[in-house]
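# need the 3D shape of this:
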Amino acid sequence: MFARFTEGARRAVVKAGISALDAGRSALDADLLLLGVAEVRPFSLSSFTASAADVRARVDVGDTRSLLATFGIDLDAVHRRTRTGLDAPGLWHLRRSRLRPLRVTLYGPLGEIPLAMHARKAIEVAMWWRPGPVTGEGLLWGLLADHANGAAKILRDVGVDHSALVREVRMPARRSA
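This next block holds a predicted model:
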């Protein structure tokens, strides 16, 4: 499935998967997919004003950093030393199960994690939204298209103008002559 993704869109999904694994979640949810998009920013949308820190504050990513900090352990430093290069998008694969077609799983060197229903729907909308590669805008459109996944609420809570963002994402890409 990743064959149609741009490098930035792949990095956003991989970032979300790593966050889900780090948080000990049983599935990659839409909120973590939004966090991955906010951290990687695989687009140049002026109306996407949410910072990664703002989105992270509204997403449950576990509290391992503060717990380990009480013991004098810097989790980010540990990750830098032990995970160098393991977040490279080329090492990760997104696959649909042949036996269970509604099950999509992200596989990589740090583990595997199935996509929860809303994250899978966002990926599928991004894949079928426009012909061509799946871009960061497509991932964002997939997240915004499903009001039940909570992504729009998170973006509104951090001050993003939802209507302006939808208008900007829906605009067709300009082609240069």
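# only C-alpha atoms from now on, for both contacts and neighbour counts.
Will do.
# spatially central residue in this structure, please.
Centroid-nearest residue in the chain: Leu33, 2.7 Å away (criterion: Cα atoms, centre = their mean).
# please give the structure of this sequence too, so both can be compared:
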Amino acid sequence: MFDRFTDPARRAVMRAGILTMNAGRTSLATDLLLLGLAEEHPMPHLPDPAALRPHIDTGRTRELLAAIGIDVEEVRRRTRHGLDDPRLWRLERSRVAFLRVTLSGPMGVLPLQMHARKAIEVALWKPGPVTGERLLWGLLADAANGSAAILREAGADVRELVRVAGIPVRRATSK
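Predicted structure coming up:
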């Protein structure tokens, strides 16, 4: 599935997988897909990752280790060097269970939660390359996944993000 992804979009999904595993989660959700996108593919009107983090559960490892003087990011840089190599990651649909999509890499295999899978499916829907804007489209296409709420909480203008991502908006018609 990654063959249609641009390099920044692929890195965003890979980063979301790393964030998921760092948080101790067992499946990739849309909140970390959104954070991965913000970290790897900044775009106009998308909040800075630092503004998004307080609204996303990324685990408490950083805080707990910082309390005893350990910089968890430095430890990760030293021990997980090379994990962001795109050749080591795969995004695949199960041949048996068609709705199951997994992200696999050097740290393990993560199934995508339903809403994250739907975001990827929307990004892949149109022909052509999957860009960061298309991933944003996938995240904002389903109001039930919480991405728009996280963006609003972080101070983003969601209407402007919809415009930047090129998401078609259905206009109300008068009778």
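# TM-score for this pair?
TM-score of the superposed chains, computed with TM-score structural alignment, normalised by the length of structure 2, equals 0.91; 168 aligned residues with a Cα RMSD of 1.4 Å.
# residue ranges for the helices of structure 1, please.
7-23, 30-40, 52-57, 64-69, 75-82, 117-129, 136-145, 151-157, 162-170 (DSSP state H).
# and the fourth one against structure 2, how far off on average?
With both structures laid over each other, helix 64-69 of structure 1 and its partner residues in structure 2 are 1.3 Å apart on average (mean Cα distance after the TM-score superposition for structure 1).
# that helix corresponds to what range in structure 2?
Mapping helix 64-69 of structure 1 onto structure 2 (TM-score structural alignment) gives residues 61-66.
# what lies in contact with that stretch?
For stretch 61-66 of structure 2, contacts defined as Cα atoms under 8 Å, 6 or more residues apart in numbering pick out 23, 71-73.
# run the last query once more with 10 Å
22-24, 60, 69-73 (Cα atoms under 10 Å, 6 or more residues apart in numbering).
# next, format those as CSV and append neighbour count and distance to Val130 of structure 2.
As requested, the contacts of stretch 61-66 of structure 2 are arranged in CSV below (neighbours: other Cα atoms under 10 Å; distance: Cα to Cα, whole Å):
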residue, neighbour count, distance to Val130 of structure 2
Asn22, 16, 25
Ala23, 16, 26
Gly24, 13, 28
Arg60, 12, 32
Gly69, 9, 41
Ile70, 13, 38
Asp71, 13, 35
Val72, 15, 32
Glu73, 10, 29
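# and the two most separated of the residues you listed?
By the measure Cα to Cα, Gly24 and Gly69 form the most distant pair in those, at 21.2 Å.
# residues contacting Met117 of structure 1?
So Met117 of structure 1 contacts 27-30, 102-104, 149 (Cα under 10 Å, 6+ apart).
# quick check, nearest of these to Ser46 of structure 1?
Among those, and counting by Cα to Cα, the member closest to Ser46 of structure 1 is Ala30, at 22.0 Å.
# please say which position in structure 2 that closest one maps to.
Aligned partner of Ala30 of structure 1 by TM-score structural alignment: Thr30.
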